[in-house]
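**Student:** Have a look at this fold, sequence not included:
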């Protein structure tokens, strides 16, 4: 009998670069297995450029992320609620056509509220993936912070997850079930668990971010989804690196921390006689002051850069955390109180590979820099990096090619 034709996949997410890059890695691996792949991502220019490189068809969905992240003040609860509702409406408008001819819909992040209903109506396999264990319900940890939603005064993790489910329902249930009724589908009573499914995938390293086994949830952990990045570093950066001792990297990716945090970090690093490498990021950090011990960069290949720095100071995004950990470099994580940032800060500290600072003072920053520059911290970070796996996207693609529900 002839072999069945390779499946076709629609991969969808809504978020910043840290949300998009893992799905790009999966898409490239699936394509290498002969599968057809297209992706739904925000219509930001940098995502279009990123997908154009490997030739992955892009279907824009939702407003640009820089529009959402670019304000000088955080969005109000009402503004966030409006964005979330509009994103669900956009999914029901875009995903059905984008999924035509596909066999499997793979989505990343809780924001993909409408995706499972679209898959259900079209008869597609559905796979939900998250990039951090903290996003999945478990009595072993509390839910991640969700901006704009009321916080519970409870301290018990089970109670906190129950409150989290109520918040998700309050935000999404009416909108979701209205769209489901239009498709002839029955209503959903627990939106969060409906999105997650009873067999979610976890694309995080099992050494740095393991899943604490929890009854009732069959989690498939593959390891983080990354691609080798072969881009060379800019010549000016190479010259700066060669001009002295390895610098300490400071960067907050797509996050927008208060400007004083960046300045205080630079002061703390200089207080220990270290050079500084500042990544401007989406916040366009402007910390250059004319001194030759500080160099500012745009987006560069972190896989090549991080092994050449003394430490990495960052916001706790999954991608930056795991790239720094694989490089074997110590980290100072200054997490924003959103999403999985506090979780990754805690994981780095628990591994002894760095320090976690919440609302850092100048004194605390100096102490954290001293900690990560210590030989014992560097040794633990190097040992952690040696234990981490690099084949998560390969493993995920192979399992999906065999069956979307094949157990790892």
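**Tutor:** Yep, that arrived. For clarity, every value in this text was computed on a predicted model and none was experimentally measured. Numbering: from 1, shown residues only.

**Student:** Please count neighbours and contacts with C-alpha atoms only from this point.
**Tutor:** Will do.

**Student:** Name the secondary structure element that contains residue 249.
**Tutor:** strand 248-250 (DSSP states H and E).

**Student:** Could you give me the buried positions within the helix or strand hosting residue 161?
**Tutor:** For residue 161, the host element (DSSP H and E) is helix 157-182. For helix 157-182, burial by neighbour count (16 or more other C-alpha atoms under 10 Å) applies to 157-158, 160-161, 163-165, 167-169, 171-173, 175-177, 179-180.

**Student:** Check which helices and strands the helix or strand following it sits against.
**Tutor:** Reading on from helix 157-182 to the C-terminus, the next helix or strand found by DSSP H and E is helix 191-196. Packing partners of helix 191-196 (3 or more C-alpha pairs under 8 Å, 6 or more residues apart in numbering; DSSP states H and E): helix 115-122, strand 125-130, helix 157-182.

**Student:** Mind listing residues that contact helix 191-196?
**Tutor:** Residues from elsewhere that reach helix 191-196 (C-alpha atoms under 8 Å, 6 or more residues apart in numbering): 110, 112-113, 115-116, 128-129, 136, 165, 168-169, 172-173, 188.

**Student:** List the buried residues for it?
**Tutor:** Neighbour-count burial for helix 191-196, counted by 16+ other C-alpha under 10 Å, picks out 191-193, 195-196.

**Student:** Likewise for stretch 137-156?
**Tutor:** Buried, per 16+ other C-alpha under 10 Å, within stretch 137-156: 137-139, 141-145, 147, 149.

**Student:** The residue nearest to residue 399 when sequence neighbours are not counted: neighbour count?
**Tutor:** Counting by C-alpha to C-alpha, 6 or more residues apart in numbering, residue 406 is the residue found nearest to residue 399 once chain neighbours are left out, at 5.9 Å. Applying other C-alpha atoms under 10 Å, we find 12 residues neighbouring residue 406.

**Student:** The nearest residue to residue 207 once chain neighbours are set aside: neighbouring residues, count only.
**Tutor:** Residue nearest to residue 207 in three dimensions, not counting chain neighbours: residue 388, with 6.1 Å by C-alpha to C-alpha, 6+ apart. Residues near residue 388, counting by other C-alpha under 10 Å, number 19.

**Student:** let's bring in a second model and compare:
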């Protein structure tokens, strides 16, 4: 059995696929992963001994589209990854895609006639009468007179066609595939998989969409923490971790604001460098900066986690029992901020650019004894078998000879 896993996105899109690849391999499947050629992803896949097929430009060089023309160019560029993906998928029995790999990967699976699955890591991207759709471009808003969620999703689908339809269909025509009328349906399919924890990211069933909810795909990390980091942790009370992961567009003074907010509570600060290249603001010994590190181990040693609200970071912090402050920047991050607040395991900061005062107020909520207690209690309920469930399902799909989904 051979399986291709395909993604194009940040670490939050790549690492879960590595977790799935490991589980598939344990079941006897041969697996390769298409992912951006960023060095951090190459190291991640090498650590798990999973074959990487580099596709597209490094994700760290990509900027989110802010206009319709930019969105069309992005769609054309993503669709053009088809040649690499279809070559990687040759001889495979199934193709599963996540992130922005949908444009190339579904067409590749269709061209090769193999079963195709699209998986997402956040419920808010999936059509449901119980939630409104996300905006597709910065500053986009829906007509205020339209309040019915089904009508809003219809508008969302038409926007997908406007932004991506021409570029997608031009590429499909060039490789001998028929056009698609519904880009949203093409991307998400009528049976998407949802790889989120059922407590953190629940799905309310609806007859409009057959969602397969597997649980989050978590890659165990057994790496020891660096000696200098351990020395800092051991030198005092648990610090507050501050990091914004793969976000590059955070406010310029976010490191200063974050450290001042942490110090306002008499706490030490542990700063995650991330793609924003955060750094220390002075030479005081109450702060320490770290690069790429085992967050599963680290978050069990901190008083709280201040972060951007990526699905992976939110799940890792919740699993560690660490209270959270989510300073959402874009995409699915406001959803995760809302879930953290609703579950009472932390605070959702109001807006993407905090001041020292506003972040200190959010930290006060996160560090309150009742929040700490709820975060610790919830930790035991986070499932860790999602990747194993998904691997079994995928191989079962192939074993049944499930045909590729129609466009």
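**Tutor:** Okay, I see it. Bear in mind the structure is a predicted one, so any value in this text is a computation, not a measurement.

**Student:** Superposed, what's their TM-score?
**Tutor:** Once superposed, chain against chain, the TM-score is 0.92 (TM-score structural alignment, normalised by the length of the second structure); 395 aligned residues with a C-alpha RMSD of 1.9 Å.

**Student:** The residue nearest to residue 399 of the first structure touches residue 397, doesn't it?
**Tutor:** No. Contact criterion C-alpha atoms under 8 Å: residue 406 of the first structure and residue 397 do not qualify, at 11.0 Å.

**Student:** returning to that earlier point: next one: the corresponding residue of the second structure for the residue nearest to residue 207 of the first structure relative to residue 193 of the second structure, how far apart?
**Tutor:** By TM-score structural alignment, residue 388 of the first structure lines up with residue 382 in the second structure. Distance of residue 382 of the second structure to residue 193 of the second structure, given as C-alpha to C-alpha, to the nearest Å: 18 Å.

**Student:** do residue 318 of the second structure as well
**Tutor:** Applying C-alpha to C-alpha to residue 318 of the second structure and residue 193 of the second structure gives a distance of 22 Å.

**Student:** quick one, which of the two is more surrounded?
**Tutor:** In terms of neighbours (other C-alpha under 10 Å), residue 318 is the more surrounded of residue 318 of the second structure and residue 193; the figures are 27 against 24.

**Student:** measure the more buried one to residue 268 of the second structure for me?
**Tutor:** From residue 318 of the second structure over to residue 268 of the second structure (counting by C-alpha to C-alpha), the distance is 21 Å.

**Student:** Ok, residue 79 of the second structure next?
**Tutor:** Separation of residue 79 of the second structure from residue 268 of the second structure (C-alpha to C-alpha): 46 Å.

**Student:** Just tell me what residue 209 of the second structure corresponds to in the first structure.
**Tutor:** In the first structure, residue 209 of the second structure lands on residue 217 (TM-score structural alignment).

**Student:** Let me see the contact set for its match.
**Tutor:** Taking C-alpha under 8 Å, 6+ apart, we find residue 217 of the first structure in contact with 198-200.

**Student:** ok, and it, which helix or strand is that part of?
**Tutor:** Judged by DSSP H and E, residue 217 of the first structure forms part of no helix or strand.

**Student:** just checking, residue 329 of the second structure touches residue 248?
**Tutor:** No. The pair residue 329 of the second structure / residue 248 is not scored as a contact, 10.0 Å apart, by C-alpha under 8 Å.

**Student:** So for these two, which residue has more residues nearby?
**Tutor:** Between residue 329 of the second structure and residue 248, residue 329 has the larger neighbour count (other C-alpha under 10 Å), namely 21 against 16.

**Student:** Need the three-state assignment for that one.
**Tutor:** Assigned by DSSP: H, G, I helix; E, B strand; the rest coil, the conformation of residue 329 of the second structure is coil.

**Student:** how about the helices of the stretch 1-150 of the second structure, start to end?
**Tutor:** Under the criterion DSSP state H, counting those that start in this stretch, helices of the stretch 1-150 of the second structure are mapped to 11-26, 39-47, 68-79, 82-89, 102-112, 149-160.

**Student:** Show me what the fourth one is packed against.
**Tutor:** I take that to be helix 82-89 of the second structure. When contacts are defined as 3+ C-alpha pairs under 8 Å, 6+ apart, helix 82-89 of the second structure sits against strand 2-8, strand 30-35, helix 102-112.

**Student:** Which stretch of the first structure lines up against the longest one?
**Tutor:** The alignment of helix 102-112 of the second structure onto the first structure (TM-score structural alignment) covers residues 112-122.

**Student:** in the matching stretch, what's buried?
**Tutor:** Residues of stretch 112-122 of the first structure classed as buried: 112-119, 122 (neighbour count, 16+ other C-alpha under 10 Å).

**Student:** and of these, the nearest to residue 377 of the first structure?
**Tutor:** residue 112 (38.6 Å; C-alpha to C-alpha).

**Student:** which residue packs closest to that closest one, ignoring adjacent ones?
**Tutor:** residue 13 (6.7 Å).
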